[in-house]
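In: Below: sequence and its predicted model.
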Amino acid sequence: MIQKVSAIIVAAGDGTRMGGVSKPLILLNGITVFEHVLQKFIRSKYIDEIVVACKDTAELESIAAKYRESMPITLVQGGATRNESVNKAFCATDKDTRIIVIHDCARPLVLTETINEIIEAAFRSGAATASTPVTDTIKYIDEDKVKTPKRSALKAVQTPQVFNKDVYSVALALAKKNNYIATDDTTLVEKAGFKVTYVDCPVTNIKLTTPSDVVIANTLIGGNL
């Protein structure tokens, strides 16, 4: 059975740590971050539509218009929080969608192969996310208490994150009921009692948070990742 897949691109952040610069419009190798992300998702053999939650729909409309011949792309106004932005985009997805793919626009170096791999994992388990093993020693510091978690048990969670629509709907409803806000969607899904599959992805799937990340991203693109 073919399952309709909708991608949600989260591009509604204020870019505070980027000096107020709009992340989707940052140029990497002469192409905007937003376009890099669109191109990767359009190439996926599974994606049927893209819904973008953005801070300003007008600033991204001209870019989205260039790609609509290849893929249905809808822009929606983001919310005050990441949760609100994702929820608005979720409500704008096709009614027949069965699989939801959520990705931060600030991760423009994601590979189409990674997108496909996470989707395939979610087909099997109902929920899956990109992740990378932690290579640094992590310290948990709480006032005067210091703990060192076992490094082999730690994962850095990234996007894309992919969920069966019914699973994600339950997670959203419970989060709203309990007024719970999370920094990512796997946390919402796990709090709702569902298991998430963690799929290792390339370490090049970095998030653009500060200007130094842009320098790194340009270097990686110049070296063809």
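Out: Received it, and whenever you're ready, just let me know what you need.

In: hey, let's count contacts and neighbours off CA atoms from now on
Out: OK.

In: following the longest strand that the chain contains, which helix or strand comes up?
Out: Identified as the longest strand of the chain according to DSSP state E is strand 155-164. Downstream of strand 155-164, the first helix or strand assigned by DSSP states H and E is helix 165-177.

In: How far away from the center of its chain is that next one?
Out: With CA atoms, centre = their mean, to the nearest Å as the basis, helix 165-177 stands 18 Å off its chain's centre.

In: Number of residues surrounding Lys95?
Out: Residues within reach of Lys95, counting by other CA atoms under 10 Å, total 8.

In: Return the distance of it relative to Ile141.
Out: 45 Å (CA to CA, to the nearest Å).

In: Please, where are all the strands along this structure?
Out: Going by DSSP E, the chain shows strands at 5-11, 27-28, 31-32, 49-54, 73-77, 99-104, 127-133, 140-142, 145-147, 155-164, 197-200.

In: The structure to be compared is supplied as follows:
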Amino acid sequence: MQKNAIIVAGGSGTRMQSELPKQFLLLNGKPILMHTLEAFNFDDIEIRLVLPGEQIEYWETLCEEHTFAVPHHIVQGGETRFHSVKNGLDSIKGNAGLVAIHDGVRPLISRDIISASFDQALTHGNAITSVPLKDSLREISSNSNRSVDRSVYRLIQTPQTFQLGLIKEAFETPYQSAFTDDASVFENNGGSIHLIDGDYRNIKITTPEDLLVAESFLAR
């Protein structure tokens, strides 16, 4: 069974208060994105890294500077995350196999979860990583707000892993602003979502505070 991973890294440094795109910021001495690719460096997983065209040359320079040797293909990204993922999917020949789609700035994903996501997607068609909410939750309306039962909600993470032919078919639909992740695209095409357990350490690094938390996790 062919296994693929699409790592999507198209963010800017705006919320990180940095001129450097967040995926290139250093975490324990090397760019965040390198930690992410290392997590997916299995013998049987073919990695595709999707980057904005203007960042590809800089990434290649970083790979030379850090002697980064994890094998991967580079794919040019699109206008939105949806289009970037579609470009990554289109770069994979055929429809056989599985594909995990993952945020480039989630460098602390565990290899056990990656393996589990492929196993579950093989059985159920997809495997969407999620964790329960820890905080209380309130629903806001125009004039009021109310408490809601947090136990019936989940926070969605990546990887989101799919049978390749099914997710390729789903991404043939035109882009919609409601597509906040790959699961929403799959669901829009009639797919039923299969949730698997994620990890609270699998944070998405978007702010300076997130970077401090990630450094703390790695130090432990």
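Out: Sure thing, it's come through. Quick caveat: nothing in here was measured; it's all calculated off a predicted structure.

In: Can you calculate the TM-score here?
Out: With the length set by TM-score structural alignment, normalised by the length of the second structure, the two chains reach a TM-score of 0.90; 214 aligned residues with a CA RMSD of 1.8 Å.

In: once aligned to the second structure, how far is the longest strand of the first structure on average?
Out: Comparison of strand 155-164 of the first structure with the second structure after fitting gives an average deviation of 0.4 Å (mean CA distance after the TM-score superposition for the first structure).

In: on that earlier part again, tell me which of the strands of the first structure sits nearest to Asp184 of the first structure.
Out: Taking CA to CA, strand 155-164 is the member of those nearest to Asp184 of the first structure, at 8.6 Å.

In: Check what contacts that closest one and list those residues.
Out: For strand 155-164 of the first structure, contacts defined as CA atoms under 8 Å, 6 or more residues apart in numbering pick out 98-104, 107, 115, 118-119, 122-123, 126-134, 185-186, 205.

In: Buried ones among these?
Out: 98-104, 107, 115, 118-119, 122-123, 126-133, 185-186, 205 (16 or more other CA atoms under 10 Å).

In: got the strands of the first structure as TSV, with distance to Asn218 of the first structure columns?
Out: Shown next, in TSV, are the strands of the first structure (distance: least, CA to CA, whole Å):
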stretch	distance to Asn218 of the first structure
strand 5-11	20
strand 27-28	6
strand 31-32	10
strand 49-54	23
strand 73-77	26
strand 99-104	18
strand 127-133	21
strand 140-142	32
strand 145-147	36
strand 155-164	20
strand 197-200	23
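
In: So which of those is nearest Ile216 of the first structure?
Out: strand 27-28 (10.1 Å).

In: Comparing the closest one with the second structure, how large is the average distance?
Out: Compared with the second structure after fitting, strand 27-28 of the first structure has a mean deviation of 1.1 Å; criterion: mean CA distance after the TM-score superposition for the first structure.

In: So for the spatially most central residue of the first structure, what's the nearest residue that isn't a sequence neighbour?
Out: The centroid of the first structure falls nearest to His103 when counting by CA atoms, centre = their mean (1.8 Å). Leaving out its chain neighbours, the residue that sits closest to His103 of the first structure by CA to CA, 6 or more residues apart in numbering is Pro160, at 4.5 Å.

In: residues near Leu211 of the second structure, how many?
Out: 21.

In: That one -> the first structure?
Out: Leu211 of the second structure maps onto Val214 in the first structure, with residues paired by TM-score structural alignment.

In: any idea how far its match is from Thr16 of the first structure?
Out: The value you get for Val214 of the first structure to Thr16 of the first structure, if CA to CA is used, is 14 Å.

In: How about Asn29 of the first structure?
Out: 23 Å.

In: Kindly report the same for Glu61 of the first structure.
Out: In this structure, Glu61 of the first structure and Thr16 of the first structure are 22 Å apart, going by CA to CA.

In: show me the contacts for Val76 of the first structure.
Out: 51-54, 57, 88-89, 92.

In: Which of those residues are conserved in the second structure?
Out: For the contacts of Val76 of the first structure, the aligned pairs still in contact in the second structure (both residues aligned by TM-score structural alignment, their matches' CA atoms under 8 Å) are 51-54, 88-89, 92.

In: Excluding covalently adjacent residues, which one is nearest to the aligned partner of Phe186 of the second structure in the first structure?
Out: The alignment partner of Phe186 of the second structure in the first structure, by TM-score structural alignment, is Val189. Leaving aside its chain neighbours, Val189 of the first structure sits nearest to Ala171 (5.0 Å; criterion: CA to CA, 6+ apart).

In: Would you check how far apart that neighbour and Lys155 of the first structure are?
Out: Taken as CA to CA, the span from Ala171 of the first structure to Lys155 of the first structure is 22 Å.

In: Neighbour count for the two, which is higher?
Out: Per other CA under 10 Å, whichever of Ala171 of the first structure and Lys155 has more neighbours is Ala171, with 22 against 16.

In: pretty sure that one contacts Thr187?
Out: No - contact status for Ala171 of the first structure versus Thr187: not in contact, 9.1 Å apart, counting by CA atoms under 8 Å.
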